[in-house]
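**Student:** I'll drop the sequence and a predicted model, then ask my questions.
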Amino acid sequence: MELHDVWFALIAVLWIGYFFLEGFDFGIGILTKLLARGEAERRVLINTVGPVWDGNEVWLLTAGGATFAAFPVWYATLFSGFYLPLLAILVCLIVRVVAFEYRGKRDDDQWKRNWEHALFWTSLLPAFLWGVAFANIVHGVKIDAEGEYAGTVLDLLNPYALLGGLVTLTLFTFHGAVFAALKTRGDIRDRARTLAGRAGLATAGLALVFLLWTQTSGGNVRSLVALVVTVVALLGALAANQRAREGWAFALSGVTVAGAVAMLFLALYPDVMPSSLNTAWSLTVSNASSSTYTLTVMTWVAAIMTPVVLLYQGWTYWVFRKRIGVEHIPAA
């Protein structure tokens, strides 16, 4: 196995980590409107991710940085062709940060409602747009002989990509609802479980169509195995949620996210960005990668720093592992 193959796998792992962690993070933001009843419950939901949401975004920065360094041609084509949707995601993430930090800065109901609206929409839109973006990457886009994107923004809004967006939106909502049930207590915990069941059923229907479409259009044996794992994990998460086994439900919903993302990368390999105009113009792990020297240096840095990141992030989750409820929210 060449180093560019290793780095393709590592970048896939980084995206799996990002969507696993930021997935329930986005889901909690969406649930502030769908689940919470009143100010106290919204604060409970926000507090479940308050200590960890910024650490979750480290995975996005690392995935983007690794793509830039390991596959500069892929990075250049991706960010130029997908400029507007990626810019929209970036703006949402920035506003979302501000919403988390500024919501409680003033004791004013209108002020809080405005930031809560911002938190909801800046969680919902990226959850949808990430699915659109990755579906287009796997499905193939208009890349010319120079390796440049030759399509328009409207080309990215095809049926397959829009279905991918709906899958990630419902999957992250389900993942977030399961996380909310795991991290809360009282009535909100019970309602989170009920909502998770409904979101999980919607996810199952949409995901099955999307993953089968992916498999039949460009899948292989490896991606088929990932598809089976994803479907089994999702069904297991629904069953565990039904039985109020929140720990198992969250673990299996995480496996669902990981399996779905892994399937996309397995179906994509050895391409990193297929061309729908001519397969000979597709970007692959070999023609889009950096030099062997660059990849070697990156490998050593990753081997040293990755355990450090995992340790401090794992410690954060351990410290803030207890459930919270409305009784823990001080009166305004």
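**Tutor:** Received it, and whenever you're ready, just let me know what you need.
**Student:** CA only for contacts and neighbour counts going forward, please
**Tutor:** OK.
**Student:** list the contacts of Ala288.
**Tutor:** Ala288 sits next to 71-74, 272 when contact means CA atoms under 8 Å, 6 or more residues apart in numbering.
**Student:** next one: Gly325
**Tutor:** Gly325 is in contact with 41, 44, 184-186, 188, counting by CA under 8 Å, 6+ apart.
**Student:** and these, which of them are buried?
**Tutor:** 41, 44, 184-185, 188 (16 or more other CA atoms under 10 Å).
**Student:** hang on, the earlier thing: could you dump the contacts of Gly325 to JSON lines with distance to His175?
**Tutor:** JSON lines is the format used below for the contacts of Gly325 (distance: CA to CA, whole Å):
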{"residue": "Glu41", "distance to His175": "18"}
{"residue": "Val44", "distance to His175": "17"}
{"residue": "Thr184", "distance to His175": "14"}
{"residue": "Arg185", "distance to His175": "17"}
{"residue": "Gly186", "distance to His175": "19"}
{"residue": "Ile188", "distance to His175": "16"}
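**Student:** now intersect the residues you listed with the helices, please.
**Tutor:** Among the contacts of Gly325, DSSP state H puts 41, 44, 188 in helices.
**Student:** and of those, the nearest to Trp15?
**Tutor:** Proximity of the ones in helices among the contacts of Gly325 to Trp15 (CA to CA) peaks at Val44, which lies at 27.8 Å.
**Student:** out of the buried ones among the contacts of Gly325, what pair is the most spread apart?
**Tutor:** The distance between the two most remote of those (CA to CA) is 10.7 Å, for Glu41 and Arg185.
**Student:** what about versus this one:
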Amino acid sequence: MDLAYVWFWLIAFFFVGYFVLDGFDFGVGMTLPFLGRDDVSRRQVINTIGPVWDLNETWLIVAGACLFASFPEWYASLFSGFYLPLLVILLALILRGVSFEYRHQREDAAWKARFDRMIVIGSVVPAFLWGVAFGNIVQGVPLNADHVHVGGVFALLNPYALLVGVTTLLLFFVHGVYFVALKTDGRVQADARRLAKFAAAPTVLVSAGTVLWTIALAAGREAPALWLVIAGGAVAAVALVASVRFTVRERDGRAFAAGVVTVLFAVVMLFAALFPYVLPSTIADANSLTLENASSTPYTLQIMSWTALVALPLVIAYQAWTYWVFRKRVTRRSIEAAPAHA
């Protein structure tokens, strides 16, 4: 098999890892206004992701580096055409990271409240804009013959992309709520379960719209992996409904696991709808970037493949070990007993 095809799906795998892991990070950050009734509750929510949030973002770095090395033409067109939204995502991620580190540096309530708002903003913005970006990648953008995006920033704010953005926002939100319910106890856990039930209906409705629209796009393009688009969308939909049923029954672990499956197959659906393009052109099909005209040389892909074969298992093992170490619940009693700056 052509290594360009292998690396297309490897990049999909890296983005699956990123959206599954950093997705619930974003969701946890977005729950602060709803679950943080007092400072102890807010610290309890934040501490659920405190040991892992920066590790989760490793997947984005790996995905970006592999994209640059394996598909340089795709990387160049993507980062030039999507420069502003990607810059906003980067600034939001910086804002969120700084807030986690500086929130506890003072006991002043106003100081903490400012950083709490920054955590929320730094979670909402990437959750929405990543969906907008991938919606445009799947649908296609106006690329000229030199593979340069000529549509401007506002062309990215089209109905399909905005719908995908709202979908990722809601999916990450409920994914984070499930994680908080799984990792906490007491009032925060009870509030998280209620919040998940409240957010279920709009999330299911919006996600269903995205699945149907994506299938229609892939069918109109006569995508060779249409069967995978349909299967991925169907599994994601069933898993999302199952996650709601599990949270109603207060089966937090199963609800979170179903949320993982939902995000996983939603990303698979998007990449399957894109295949074998990497960035379609809405001006002319001849201007589109495909696996053939956007990939690196076979020798480069061979070197990358051997490197990935060695490094990827180590990354996965280290991440699994980290989650195992920090597997216990963050209880209210442990927060109350800890120093205020913890």
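**Tutor:** Here it is on my side, so go on. The structure presented is a predicted model; accordingly, all values stated were derived computationally and were not measured.
**Student:** take the contacts of Ala288 of the first structure and lay them out in a markdown table including secondary structure and distance to Val229 of the first structure.
**Tutor:** Formatted as a markdown table, those follow (DSSP: H, G, I helix; E, B strand; the rest coil; distance: CA to CA, whole Å):
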| residue | secondary structure | distance to Val229 of the first structure |
| --- | --- | --- |
| Phe71 | coil | 29 |
| Pro72 | helix | 32 |
| Val73 | helix | 32 |
| Trp74 | helix | 28 |
| Val272 | strand | 23 |
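**Student:** could I get those as a markdown table with distance to Pro51 of the first structure and neighbour count?
**Tutor:** Converted to a markdown table, the contacts of Ala288 of the first structure look like this (distance: CA to CA, whole Å; neighbours: other CA atoms under 10 Å):
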| residue | distance to Pro51 of the first structure | neighbour count |
| --- | --- | --- |
| Phe71 | 33 | 26 |
| Pro72 | 33 | 16 |
| Val73 | 36 | 22 |
| Trp74 | 34 | 23 |
| Val272 | 34 | 25 |
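**Student:** quick check: closest non-adjacent residue to Ala135 of the first structure.
**Tutor:** Spatial nearest neighbour of Ala135 of the first structure, chain neighbours left out: Ala161 (4.9 Å); criterion: CA to CA, 6 or more residues apart in numbering.
**Student:** for the one you found, which three-state class applies?
**Tutor:** Three-state call for Ala161 of the first structure (DSSP: H, G, I helix; E, B strand; the rest coil): helix.
**Student:** wait, what's in contact with it?
**Tutor:** By CA under 8 Å, 6+ apart, the neighbours of Ala161 of the first structure are 131-136.
**Student:** looking at the second structure, which of the residues you listed hold up?
**Tutor:** Shared with the second structure under both residues aligned by TM-score structural alignment, their matches' CA atoms under 8 Å, the contacts from the contacts of Ala161 of the first structure are 131-136.
**Student:** looking at the residues you listed, which are in helices?
**Tutor:** Using DSSP H, 131-136 are the members of these that sit in helices.
**Student:** from Trp7 of the first structure, how far off is the aligned partner of Ala308 of the second structure in the first structure?
**Tutor:** Matched by TM-score structural alignment, Ala308 of the second structure corresponds to Ala302 in the first structure. Using CA to CA, to the nearest Å, Ala302 of the first structure is found at 10 Å from Trp7 of the first structure.
**Student:** same drill for these two, tell me which one is more crowded.
**Tutor:** Neighbours were counted for Ala302 of the first structure and for Trp7 using other CA atoms under 10 Å; Trp7 has more, 20 against 14.
**Student:** helix, strand, or coil at the more buried one?
**Tutor:** Reduced to three states by three-state DSSP, Trp7 of the first structure is helix.
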